[in-house]
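Visitor: sequence? don't have it. structure:
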């Protein structure tokens, strides 16, 4: 992929939407301008997890402004990620197409641990080299990420379902702060933290807060004389006493508290205070980087042939003891078919997806050989796969399910020509190499007219390989059940 001089990352958070633009110079990434919009998307989640109309409109308005700044940038140079509110909203599938149309770029909804990985990447790149193990906490609007890492390598990644907006709405809906509701919020956060305390406590030397909540509280503590630098346990105790004394977030008169931070302050404070208590944090420093910087560095890595998704695929192949020779055979032949079927329309991204799928198509054998394609599909849909978005994992899962067997199960799921071609290419490659050996194949000539697949094969070879010929005729029948025409020509 040709290197672009400018990259952009958009973080669609549950509290704020953020845009960061960076310039690429050689092997360096220089941050340029950024934009922030306090959308408070999580505040628009109803009790039954639907984004209300007002929140959707706030989001669309913000994306319209971002679109102006992104205009002219190529699609490959921009990455847009959606976090917790997009993960949990039941109507996200209806809203995302509107959001993509307004912004002009596709939106990737990422899993919690992938969000944590990208956060750490953004934080770590902004730090000087150190041997210390770092604890990074990012309090978002709907979730909070906890990461332990060393250097540029994250070692532990967790995402808990508690955020400054969701906790503020749940425990402080009218903005009133009492001993009772503050204690309830802190206890709820401590209960969530119990799931990770054993693996995190005492495993780090330096604590960093990468979120707007941590940075806002650090400013408040310093500017109001509660502590001299960063965040301390004693400083939090003083701020806690002040919150209870005032008793209403709208009445707070604190130096450094921005108006847009007021609605989510109490919930964010409760989570941070609970983290200090449960993880025995004495001091915390605000971090310079965060999710959007991590997205930029991850995107930059893709331009430099250092794609985390490739690393993940190799790790999965090792973890699930994949037969690498068979995977390579299938990948090579599937790529040949896809290029023939798609012709000049073959996008690099489609061929890359097919290569990943071919490499991973047999990981389900580690569960059971019978129905292994179903096990593969389940793993790819549900595993933590660093670098992959939920949409990419869903696409891999669909292709895994499509690789063999009846196609009835895919009724209505192969919704575009590209996915149909990728599924066909993978199925044919698996079919031709079902004996798992380096058998000599005849010349294979494929063509796709847009409505019909044509595959021309040497007639003599087919006559000597009757099992393959039978399987090909069955393939024609299977695609017919989906209304797709396929013709096998012996020549």
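Guide: Sure, I can see it. Worth saying up front: this structure is predicted, and the values here are computed from it rather than measured.
Visitor: When you work out contacts or count neighbours from here on, use the C-alpha atoms and nothing else.
Guide: OK.
Visitor: And the host helix or strand of residue 239, what's buried?
Guide: In this assignment (DSSP states H and E), residue 239 forms part of helix 233-246. Buried residues in helix 233-246, counted by 16 or more other C-alpha atoms under 10 Å: 233, 235-236, 239-240, 243.
Visitor: Among those, give me the pair with the biggest separation.
Guide: Greatest spacing in the buried residues of helix 233-246, by C-alpha to C-alpha: 233 and 243 (15.3 Å).
Visitor: need the contact list for residue 202.
Guide: Neighbour list for residue 202: residue 279 [criterion: C-alpha atoms under 8 Å, 6 or more residues apart in numbering].
Visitor: Surely it is within a strand?
Guide: No - under the criterion used here (DSSP: H, G, I helix; E, B strand; the rest coil), residue 202 is coil, not part of a strand.
Visitor: Got another one to weigh against that:
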């Protein structure tokens, strides 16, 4: 089936950040040469763990957010064991998508794109699920490739990458996969020179390794096993990384925003405080070690983690530490933006180009 993915990591050089137009500039703030159509744009990102919608009104080169929606749906729950999306996960997800569909209608969206990622790529019934979503909600999901997922994530958050000339890495820890993208050049003139999509994210890794909710010894052993799995998943890509010292690192995912919130000691999540934050890598490692040693109940009691993230945050910590092992930057940029913002940027560019035609 065209929408299914193999178990092997996906890699490929020279990924074009700008997509079909291919200017090579790779800048997130690409200015359209003519004003885009009037009305709201929308981007929907259905991942293995989350369903996220962003509706925005274009104003010149930027967007003004009109509405947003995010819900943990765990679409990929049990997928690694059965190879299929479960009925319960599908029902949860369609319920969330119905909310999204109502927002799209109410906000009179004129241009949109809805994408699905690793869970739908892997599932034997992924295409069947997409057809049911279209029939019941009217939303047409596009199951994108790992290559496109990496491109959109970079396009959406690269404006937060620290300035500099040396190599940089942007990563996205998802529910079912982790994308690592190696770039070079200045922030407004980036080239993607290598990338990896490893088929392990917080959901799939947590399901693959049991024991992280047991006693201290079992938690330590489980975390070590997670680290070993990620080390193996990243090995080929790590061997291709430049030998000179890493310079810039930027992460976009629930894992990095959650750990950044813990770093700041926030009583509740605050996007304005987290998006664009620079955190010492040593602090992120210390938080990861602390969370991995806690019981499930202890993690649930922490602000900004709670019930919904407590069972998955340890897997995210293992993935993050493994990234820091292969790209040992002194500090880590945090982005609360990614695929949805990348979609909006691409829609704005596309709409402006069509007007010129």
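Guide: In hand now; what should we look at? If you're wondering where the values come from, they're calculated on a predicted model, not measured in any experiment.
Visitor: What segments of the second structure are strands?
Guide: Ranges of strands within the second structure are 10-11, 40-46, 50-59, 62-72, 109-116, 141-143, 168-173, 178-184, 191-198, 248-252, 278-280, 331-335, based on DSSP state E.
Visitor: Quick one: those as JSON lines, columns for distance to residue 158 of the second structure and mean neighbour count too.
Guide: Formatted as JSON lines, the strands of the second structure follow (distance: least, C-alpha to C-alpha, whole Å; neighbours: other C-alpha atoms under 10 Å):
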{"stretch": "strand 10-11", "distance to residue 158 of the second structure": "20", "mean neighbour count": "18"}
{"stretch": "strand 40-46", "distance to residue 158 of the second structure": "17", "mean neighbour count": "26"}
{"stretch": "strand 50-59", "distance to residue 158 of the second structure": "18", "mean neighbour count": "21"}
{"stretch": "strand 62-72", "distance to residue 158 of the second structure": "14", "mean neighbour count": "15"}
{"stretch": "strand 109-116", "distance to residue 158 of the second structure": "20", "mean neighbour count": "18"}
{"stretch": "strand 141-143", "distance to residue 158 of the second structure": "23", "mean neighbour count": "20"}
{"stretch": "strand 168-173", "distance to residue 158 of the second structure": "8", "mean neighbour count": "25"}
{"stretch": "strand 178-184", "distance to residue 158 of the second structure": "10", "mean neighbour count": "24"}
{"stretch": "strand 191-198", "distance to residue 158 of the second structure": "11", "mean neighbour count": "22"}
{"stretch": "strand 248-252", "distance to residue 158 of the second structure": "8", "mean neighbour count": "26"}
{"stretch": "strand 278-280", "distance to residue 158 of the second structure": "14", "mean neighbour count": "17"}
{"stretch": "strand 331-335", "distance to residue 158 of the second structure": "9", "mean neighbour count": "24"}
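Visitor: Any chance of CSV for these, columns distance to residue 296 of the second structure?
Guide: Putting the strands of the second structure into CSV (distance: least, C-alpha to C-alpha, whole Å) gives the following:
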stretch, distance to residue 296 of the second structure
strand 10-11, 33
strand 40-46, 26
strand 50-59, 21
strand 62-72, 18
strand 109-116, 30
strand 141-143, 33
strand 168-173, 21
strand 178-184, 24
strand 191-198, 26
strand 248-252, 24
strand 278-280, 25
strand 331-335, 25
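Visitor: Out of the ones you listed, which is closest to residue 314 of the second structure?
Guide: Distance to residue 314 of the second structure, taken as C-alpha to C-alpha, is lowest for strand 168-173 among the strands of the second structure, at 12.4 Å.
Visitor: orientation of the closest one relative to strand 248-252 in degrees?
Guide: Orientation of strand 168-173 of the second structure against strand 248-252 (axes from the mean of the first three to the mean of the last three C-alpha atoms, to 10 degrees) gives an angle of 20 degrees.
Visitor: wait, what's in contact with residue 154 of the first structure?
Guide: 117, 120-121, 147-148.
Visitor: sorry, that was for residue 300 of the second structure
Guide: Residues counted as contacts of residue 300 of the second structure (C-alpha under 8 Å, 6+ apart) are 306-307, 309-310.
Visitor: List buried residues within these.
Guide: Neighbour-count burial (16+ other C-alpha under 10 Å) applied to the contacts of residue 300 of the second structure gives 309-310.
Visitor: which of the contacts of residue 300 of the second structure lies closest to residue 161 of the second structure?
Guide: So of these, ranked by how close each gets to residue 161 of the second structure (C-alpha to C-alpha), first place is residue 309, at 26.1 Å.
Visitor: what do we get in the first structure for that closest one?
Guide: Structural alignment (TM-score structural alignment) places residue 309 of the second structure against residue 261 in the first structure.
Visitor: How about residue 157 of the second structure?
Guide: By TM-score structural alignment, residue 157 of the second structure lines up with residue 123 in the first structure.
Visitor: Let me know how buried its match is, in neighbour terms.
Guide: Using other C-alpha atoms under 10 Å, the number of residues around residue 123 of the first structure comes to 23.
Visitor: Counting neighbours, what do you get for the closest residue to it other than its chain neighbours?
Guide: The shortest distance from residue 123 of the first structure to any non-neighbouring residue, by C-alpha to C-alpha, 6 or more residues apart in numbering, is to residue 289 (4.2 Å). The number of residues packed near residue 289 of the first structure is 20, by other C-alpha under 10 Å.
Visitor: Residue 336 of the first structure too?
Guide: 17.
Visitor: so it, which of the three states?
Guide: Assignment for residue 336 of the first structure (three-state DSSP): helix.
Visitor: Quickly note the distance from it to residue 460 of the first structure.
Guide: Per C-alpha to C-alpha, to the nearest Å, residue 336 of the first structure is found 22 Å from residue 460 of the first structure.
Visitor: Same question for residue 69 of the first structure.
Guide: 60 Å.
Visitor: More neighbours: these two, which one.
Guide: Ranked by neighbour count (other C-alpha under 10 Å), residue 69 of the first structure and residue 460 place residue 69 first, with 16 against 11.
Visitor: ok, now how distant is the counterpart of the more buried one in the second structure from residue 62 of the second structure?
Guide: Per TM-score structural alignment, the equivalent position to residue 69 of the first structure in the second structure is residue 103. To residue 62 of the second structure, residue 103 of the second structure is 21 Å away according to C-alpha to C-alpha.
Visitor: follow-up on the earlier one: mind listing what the match of residue 157 of the second structure touches?
Guide: By C-alpha under 8 Å, 6+ apart, the neighbours of residue 123 of the first structure are 210, 287-290, 293-294.
Visitor: Reformat these as a markdown table; add distance to residue 380 of the first structure.
Guide: Listed next are the contacts of residue 123 of the first structure as a markdown table, based on distance: C-alpha to C-alpha, whole Å:
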| residue | distance to residue 380 of the first structure |
| --- | --- |
| 210 | 30 |
| 287 | 33 |
| 288 | 34 |
| 289 | 30 |
| 290 | 27 |
| 293 | 27 |
| 294 | 23 |
